[in-house]
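Trainee: Can you look at this prediction? I've put the sequence above it.
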Amino acid sequence: MRRFGQVDIRQLKTFIAIAELGTLAKAADAVGLTPSAVSQQIQALENEVQAELFDRSTRPMTLNNHGLQMLEAAHNLVRSADDVIDAISGKAITGTFTIGSVRSSALSLLPRAIVALKADYPDLKIKLHVANSDELLNDVVSGRLDSAMVAEHSGVPSALRWSPFINEPLFVIAPPSTPQMPATEMLSTLPYVRFNSRFRLAQLIDTEMAKSGIATTPIAEIDTMTAVVACVVHGLGASVAPYSALKESLGEVVSAPFGNPQVYRQIGLIERRTSTRTIVIDRLHQHLVSFSGEYGVAR
């Protein structure tokens, strides 16, 4: 039996399952126990910590303040125990690891991280699927994907964990022949190449433009950031782009920070809180942080 202090790791896994799935019956199915055994485990856990962890006056029951504090600790303890056991046993990482991604300028980081991950786990098959954020969230929740790369998202279900790996700045960019001038002047005097998509980045840019009261003269609306940057490099007009889309072209454009203070956007990995691929996802996250350079965010 794995124990952490006087707490059984199995009790913590059962506690996590109830917190995420909402009912004893669903948790029992998830951990392979009867509802009665699940109830006994939770009672034993509450006796050990000397506090109730659930508000049982609601249906389904919900975590109380003690339970919310316990949940994050339980995740960390379970992850630590499983990682140590796998490391000591030398368990090989095999099977298929499925990773999803939005069509982001940061997508360029993912192939490099996957190659590095493949070197870490040569027996692991890796598959990449590109889709929109909502589809990726649903696929991770359902288990069709092990993890996915998405921008900061307000609609992440409680069953998922989102961990940022990059926090990158946005820049106003203009053609290389443009005289140096304030960012707001570039946007208001030059033709504007607008990034027009359903992704959060486009909403982030439009919101800051509206807040700053910048009046633009649109010349084009484009739904991929790579094409936006190419249009600016070739002289069509000015635009706004994140660092990951610019790092190969910074010497070919005039740039200035976007926003006052400068606007940043975060991208991270989502995973199920009960994922069995935590070791692989942690390693992938480490590689993404490394390839993000100075803007990487440690897990």
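Mentor: Here it is on my side, so go on. Numbering: from 1, shown residues only.

Trainee: When you work out contacts or count neighbours from here on, use the C-alpha atoms and nothing else.
Mentor: OK.

Trainee: mind listing what Ser239 touches?
Mentor: Neighbouring residues of Ser239 by C-alpha atoms under 8 Å, 6 or more residues apart in numbering: Val172, Ile173, Ala174, Leu187, Tyr192, Val193, Arg194, Phe195, Val228, Val229, Val232.

Trainee: Second structure follows, compare the two:
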Amino acid sequence: MTGDAVVVRYTLSDFYGDESERAAVYGLQERLRAALDGAGEFGGNEFGDGGVTLFLYGPDADRLYAAATPLLRELPYRPARVRLRYGDPRDEVCREGDLDGDLPAERPPARRWIRAAEGDVFRVPVDASRSALGQVVAVSGPWVLVVIFDEPAFDADILLMALTFDDCLAGGEWPIVERRPVRADVPWPVYKMSVTSMGTFVEDHFGNKFREATPEERRTLRSRSQCSPEEVTDAARAAFGVGEWLDRYDYFIVDHQQTVARIIGSSADTLLRGHDVGNHGG
């Protein structure tokens, strides 16, 4: 998303937080939507890894933070960190600090990085002589959905899929070699997300809801989770025989039973192939 951003990370009691914590977060989100009129908008959340991250977007990060701060500080979960990001996220022009304290007065100079985009084909170093090949299939702010092929060829089968930050692409650790149309056979994944006051929903890779989950989907669908680029690299290396394959890497293996086309239908699958990442539920 273009413009400035305010990103807040709260620490919760366990990996996704308990029901009362999630309910409090969802309540805060609704209050933020009402309070930010004119200053910006609430852009979504990411639960996982022992906390929750909230994303706010607007034309002026300072004004946005001033409008949101009273509400953000009401949520009691600590420690909590805040980052004000100015302009393109790849430039890393940010001020950050404790949510309850003062932020640095000065902005750092912009750091110009390579800008990853949908369709970018990149290499993941496996060892001194080999690389795995991958593609960026969707982008939302600093998040990228990437696939890794089972052979170093663009027409090879898709082996791994992960939602991760664009750090390795922006910094050059995953060299971008070309840009091609996103593969037509991308198995867009679906997940479940439980909302205490509303039920359990089927959602896409960026958290956009399709509809309420059926009892069977509540039992079988996975929860959405993001990971570091370094973990994707380790999984790719293990898949190519370099290093140990750990159980947690199983999450990256493409599950063709849990896709948009299979669970939601071909019309929603076509919508995602058009790169519309808005709320699909209407």
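Mentor: Received, thanks. The model shown is predicted, which means the values in this text are computed figures rather than measured ones.

Trainee: List the TM-score for the superposed pair.
Mentor: Here the superposed chains carry a TM-score of 0.24, computed using TM-score structural alignment, normalised by the length of structure 2; 107 aligned residues with a C-alpha RMSD of 5.6 Å.

Trainee: Among the contacts of Ser239 of structure 1, which are located in strands?
Mentor: The strands, defined by DSSP state E, take in Val172, Ile173, Ala174, Tyr192, Val193, Arg194, Phe195 from the contacts of Ser239 of structure 1.

Trainee: Contacts for the helix or strand Ala27 of structure 1 falls within, please.
Mentor: Element membership of Ala27 of structure 1, judged by DSSP states H and E, is helix 24-31. Residues outside helix 24-31 of structure 1 that contact it (C-alpha under 8 Å, 6+ apart): Lys13, Thr14, Ala17, Ile18, Leu21, Thr34, Pro35, Val38, Ser39.

Trainee: buried set for that helix?
Mentor: Within helix 24-31 of structure 1, the residues that count as buried by 16 or more other C-alpha atoms under 10 Å are Leu24, Ala25, Lys26, Ala27, Ala28.

Trainee: Among these, which one sits closest to Asn47 of structure 1?
Mentor: Leu24 (18.0 Å; C-alpha to C-alpha).

Trainee: Include distance to Ile114 of structure 1 when you put the buried residues of helix 24-31 of structure 1 into a markdown table, please.
Mentor: What follows is the buried residues of helix 24-31 of structure 1, written out as a markdown table (distance: C-alpha to C-alpha, whole Å):
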| residue | distance to Ile114 of structure 1 |
| --- | --- |
| Leu24 | 38 |
| Ala25 | 38 |
| Lys26 | 34 |
| Ala27 | 33 |
| Ala28 | 35 |
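
Trainee: and the next element down the chain from the longest helix that structure 2 contains?
Mentor: Identified as the longest helix of structure 2 according to DSSP state H is helix 19-35. Next helix or strand after helix 19-35 of structure 2 toward the C-terminus (DSSP H and E): strand 41-48.

Trainee: Which elements pack onto that following strand?
Mentor: helix 19-35, strand 51-58 (3 or more C-alpha pairs under 8 Å, 6 or more residues apart in numbering; DSSP states H and E).

Trainee: how close does Asn25 of structure 1 sit to Ser163 of structure 1?
Mentor: Actually, residue 25 of structure 1 is Ala rather than Asn. Remark: distance between Ala25 of structure 1 and Ser163 of structure 1 (C-alpha to C-alpha, to the nearest Å) = 29 Å.

Trainee: Val82 of structure 2: what's its closest spatial neighbour, skipping adjacent residues?
Mentor: Using C-alpha to C-alpha, 6 or more residues apart in numbering and skipping residues adjacent in sequence, the residue nearest Val82 of structure 2 is Val8, 4.4 Å away.

Trainee: Run a quick neighbour tally on that neighbour.
Mentor: The number of residues packed near Val8 of structure 2 is 21, by other C-alpha atoms under 10 Å.

Trainee: With Gln69 of structure 1 instead?
Mentor: By other C-alpha under 10 Å, 12 other residues sit near Gln69 of structure 1.

Trainee: next one: the one 10 residues further on
Mentor: Summarising burial for Arg79 of structure 1: neighbours were counted as other C-alpha under 10 Å, giving 18.

Trainee: now it, what's its secondary structure?
Mentor: Counting by DSSP: H, G, I helix; E, B strand; the rest coil, the backbone at Arg79 of structure 1 sits in helix.

Trainee: How many residues are close by the closest residue in space to it that isn't next to it in sequence?
Mentor: In space, and not counting its chain neighbours, Arg79 of structure 1 is closest to Thr278: 7.4 Å by C-alpha to C-alpha, 6+ apart. Residues within reach of Thr278 of structure 1, counting by other C-alpha under 10 Å, total 18.

Trainee: my read: Thr278 of structure 1 touches Val78, true?
Mentor: No - shown here, Thr278 of structure 1 and Val78 do not form a contact pair, counting by C-alpha atoms under 8 Å, at 10.5 Å.

Trainee: and Gly200 of structure 2, how many neighbours?
Mentor: Rather than Gly, residue 200 of structure 2 is Thr. Counted with other C-alpha under 10 Å, Thr200 of structure 2 comes out at 19.

Trainee: typo on my end, Glu46 of structure 2
Mentor: Look at Glu46 of structure 2: counted by other C-alpha under 10 Å, it has 17 neighbours.

Trainee: ditto for Ala119 of structure 1
Mentor: Counted with other C-alpha under 10 Å, the neighbours of Ala119 of structure 1 add up to 11.
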